[in-house]
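S.K.: Build me a model from this:
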Amino acid sequence: MKLLKPILIALLFSAVTVHAESSSQLKQVPGYFLQPIGNLKVTALFDGEFGLPRSDLLGISSEKANQLFAESFVPVDEHNQIVTNFSAYLVQTPTQNILIDAGTAKCFGPSLGHVPENLKKAGVQPNQIDTVLITHAHPDHLCGISLDGKMLYPNAKVYLAKEDVDYWTSTRNEAKASNFFKPLFKMTRDALKPYQQAGQLVAFSKASFNVPNVQLITTHGHTEGHSSYLVDGQNGQKFLGLGDVVHYAAVQFPYPEASYKPDTDSKRAIAVRKNIFEQAYQNQWWIGAAHVAFPGIGHIGKNAKGYQWIPAQYRSEN
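M.R.: Down below sits the predicted model:
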């Protein structure tokens, strides 16, 4: 027994050391989340995270907003900004591979730009995407269609509202823009250029939009042509790619009258938010919200204050 004791201690120490080493090497799971919706297979694709300034939230007191952030345990970054997730959505119908928004590529720094790698981890190659539906021309939704001047989705048609194409590719508008928005114009032109040259950009109007199984819902306000996309999963099941109707989820669901400073038309954006929340609630649509905590898939409900976000529940695949 005297001889066994030091051997047992050595084995125990070795096991603890191995466990500690393996634990330190653990990483977060790949950034995708699967959700079946009727005959659709919807995959949330994590692009990354970024801090949004508290000061960009308007129409509500800072005290009330901070209370809501604290009650919802919303994380903050080293600058005390609201940590916000950025996501895109792969929607697979029986005959289509649709990407709703495409992430940031290299436009917003190293904390973002992970949609393509997470798409591949989810088992889909970029050349399998046949349709890219862009909600609006801001870089965190559009830049990810291209990389270094080349198409990331070479077999896809890219759909973007004509109002956004016209506005965000205009050098005249660029010259008049504020310093905050001025860099976005070149980003938009660079992202769209290879698709324009290949004849694969569709700058649609409300009347001309035509994608099978998809209904256009105009949600103008955040940008001139902001659009949301309702995909039919049959048997009453529908998925809405919401875009940027919401930025600060902890505040704007209970208080949809709170607005985001960079909105092009804040009054219109508020009216759109209230309207789309009510439609989604009444129709029990599934939602994919780009800036709601990943995976950003769920439903919109109501409570005593206003609306509330009801996230999807994780379920294993059958």
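S.K.: hey, let's count contacts and neighbours off CA atoms from now on
M.R.: Fine.
S.K.: what's stretch 183-202 in contact with?
M.R.: Residues from elsewhere that reach stretch 183-202 (C-alpha atoms under 8 Å, 6 or more residues apart in numbering): 107, 137-139, 142-147, 149-151, 156-160, 168-171, 174.
S.K.: Just the buried residues of that stretch, please?
M.R.: Residues of stretch 183-202 classed as buried by neighbour count (16 or more other C-alpha atoms under 10 Å): 184-195, 200-202.
S.K.: And these, which two are furthest apart?
M.R.: Using C-alpha to C-alpha, those span at most 21.3 Å, a distance reached by 184 and 200.
S.K.: Over to stretch 142-159 now: how far is its first residue from its last?
M.R.: Length of stretch 142-159, first residue to last, C-alpha to C-alpha, to the nearest Å: 11 Å.
S.K.: what does stretch 153-160 give?
M.R.: 15 Å.
S.K.: what's it in contact with?
M.R.: With C-alpha under 8 Å, 6+ apart as the criterion, stretch 153-160 contacts 126-137, 145-146, 195, 200-204.
S.K.: try stretch 98-117
M.R.: With contacts defined as C-alpha under 8 Å, 6+ apart, stretch 98-117 is touched by 45-50, 86-92, 126, 129-135, 139-147, 187, 241, 243.
S.K.: what distance separates the start and the end of it?
M.R.: OK, stretch 98-117 end separation, C-alpha to C-alpha: 17 Å.
S.K.: Let's see this one next, to set against the first:
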Amino acid sequence: MRFHRLLLDSVAAVAALFSAALPLATEAASPATAGTSVAQRRAQVPGVYRYRVGDFQVTALSDGTVPQDLHVLLQGESPAEIDKMLHHAFLSNPVEASITAFLIDTGRRLILVDTGAGGLFGPGYGGKLLGSLKLAGYEPEQIDDILLTHIHTDHSGGLVSEGNRVFPNATVHVGRGDLDFFLNPANQGGVNGYDKKYFEEAVKTVGPYVKAGKVHAFSRETWLFPGIKAIPTPGHTPGHGFYRVESRGESITFIGDIVHVAAVQFPKTAITIVYDVRPSDAAAQRESQFAAAASDRALVAAPHLPYPGIGHIRAEERGYTFVPVDYRDRHEP
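M.R.: Alright, predicted model coming up:
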């Protein structure tokens, strides 16, 4: 099964469903209905949300959202039960997934956690990171380092544009397991049913940084910079990693794709997704990491939780829930 195509196929199906409603909007705006008030569709503005962690400023940067057909993508539970959990969360299939990158300004370095999808999902699906970055007041050339939670299209796609490095001065940090898996020439045809597109796009996005000598791999817990630690959490991919940021007694941990669908995978951590390289390991990692975060009352950030994806994990009688941070929009000295 070509797992990589499932998301694009589900996006196409959802787009076709939405487009079927367009004639109604056109009819409503036609001369025959002149004088009828019609609400105009307007695009969202780029997403920027700043959050302070000690002396560091963390900025959530939206790369956009994509619809996901969870009946196709999720494994380990029936569509009927998935729909039941979605209904409980006031959602219905397909569910919109955020794609969020995070910028860490330490005062000395500008560090980007993941880069979104770039143009690899096609027009209208992702690809908004640079607009969000500019709105936040930064240019790609200013980025010193990029921390990839893992090498998947929606995390590494924004590294390049037309084959060129988008962040020419940045060093990419990523788990050794992902480099060895996705950039291995022997794996370029796909591995055990895991679609070859994953490997082709890894070469396309991370490859130019490898050639430029701008990739640093880690294989164990490593302090990359003062206050920033890389923590291997394999399962979703062989080199999947967390990044823990600490400053003045405060912390935030970027948890990557430990979770894709909050309404489903928080209450039932055993439910996996077709993107998992090792589903059983991914489920076990999710349960252990959720338990640890809930026990520590740790602040976490995840790219596919509803934007800005920053909050806490709370243990329930069965499973867990995600509690977003309070929204703030005021001047703070």
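S.K.: returning to what we had before: give me the buried subset of the contacts of stretch 153-160 of structure 1.
M.R.: 126, 129-137, 145-146, 195, 200-204.
S.K.: Give me the subset of those residues lying in helices.
M.R.: residue 195 (DSSP state H).
S.K.: Which of the buried ones among the contacts of stretch 153-160 of structure 1 fall within strands?
M.R.: 131-133, 146, 201-204 (DSSP state E).
S.K.: ok, those residues vs residue 24 of structure 1, which is closest?
M.R.: Nearest member of these to residue 24 of structure 1, counting by C-alpha to C-alpha, is residue 146, at 35.4 Å.
S.K.: counterpart of that closest one in structure 2?
M.R.: Under the alignment defined by TM-score structural alignment, residue 146 of structure 1 corresponds to residue 160 in structure 2.
S.K.: Near the closest residue to that match other than its chain neighbours, how many other residues are there?
M.R.: Counting by C-alpha to C-alpha, 6 or more residues apart in numbering, residue 166 is the residue found nearest to residue 160 of structure 2 once chain neighbours are left out, at 5.0 Å. Close neighbours of residue 166 of structure 2, defined as other C-alpha atoms under 10 Å, add up to 19.
S.K.: Same check on residue 287 of structure 1?
M.R.: 23.
S.K.: Structure 1: helices as residue ranges?
M.R.: 4-24, 62-71, 115-121, 139-142, 162-168, 171-176, 182-197, 249-252, 266-283.
S.K.: between these, which gets nearest to residue 259 of structure 1?
M.R.: Here helix 266-283 is closest among the helices of structure 1 (C-alpha to C-alpha), at 6.3 Å.
S.K.: that older thread, just send the ones in strands among the buried ones among the contacts of stretch 153-160 of structure 1 back as JSON lines, with distance to residue 116 of structure 1 too.
M.R.: What follows is these, written out as JSON lines (distance: C-alpha to C-alpha, whole Å):
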{"residue": "131", "distance to residue 116 of structure 1": "15"}
{"residue": "132", "distance to residue 116 of structure 1": "13"}
{"residue": "133", "distance to residue 116 of structure 1": "15"}
{"residue": "146", "distance to residue 116 of structure 1": "10"}
{"residue": "201", "distance to residue 116 of structure 1": "20"}
{"residue": "202", "distance to residue 116 of structure 1": "22"}
{"residue": "203", "distance to residue 116 of structure 1": "23"}
{"residue": "204", "distance to residue 116 of structure 1": "25"}
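S.K.: Farthest-apart pair in those, please.
M.R.: 146 and 204 (19.8 Å).
S.K.: What's residue 119 of structure 1 aligned with over in structure 2?
M.R.: When structure 2 is aligned by TM-score structural alignment, residue 119 of structure 1 is paired with residue 133.
S.K.: Go through structure 2 and flag its longest strand.
M.R.: Ordering each strand of structure 2 by length in residues (DSSP E) puts strand 56-68 first.
S.K.: whereabouts in structure 1 does that strand align?
M.R.: Across structure 1, the stretch matching strand 56-68 of structure 2 (TM-score structural alignment) is residues 40-52.
S.K.: how big's the offset between that stretch and structure 2?
M.R.: Superposing on structure 2 places stretch 40-52 of structure 1 at an average distance of 1.5 Å from its equivalents, by mean C-alpha distance after the TM-score superposition for structure 1.
S.K.: measure the aligned partner of residue 272 of structure 2 in structure 1 to residue 141 of structure 1 for me?
M.R.: The equivalent of residue 272 of structure 2 in structure 1 is residue 259 (alignment by TM-score structural alignment). For residue 259 of structure 1, the distance to residue 141 of structure 1 equals 19 Å [C-alpha to C-alpha].
S.K.: And for residue 252 of structure 1?
M.R.: For residue 252 of structure 1, the distance to residue 141 of structure 1 - C-alpha to C-alpha - is 20 Å.
S.K.: try residue 185 of structure 1
M.R.: 14 Å.
S.K.: what do you get for residue 281 of structure 1?
M.R.: Going from residue 281 of structure 1 to residue 141 of structure 1 by C-alpha to C-alpha gives 25 Å.
S.K.: the more surrounded of those two?
M.R.: Neighbour count, other C-alpha under 10 Å: between residue 281 of structure 1 and residue 141, residue 141 has more, with 25 against 17.
S.K.: Run a quick check on that one versus residue 134, I expect a contact.
M.R.: Yes: using C-alpha atoms under 8 Å, residue 141 of structure 1 is in contact with residue 134, at 6.7 Å.
S.K.: And the match of strand 56-68 of structure 2, what's buried?
M.R.: Applying 16+ other C-alpha under 10 Å to stretch 40-52 of structure 1 flags 40-52 as buried.
S.K.: Now do the strands in the stretch 201-318 of structure 1.
M.R.: 201-204, 214-218, 227-232, 238-243, 259-260, 286-289, 297-302, 307-311 (DSSP state E, counting those that start in this stretch).
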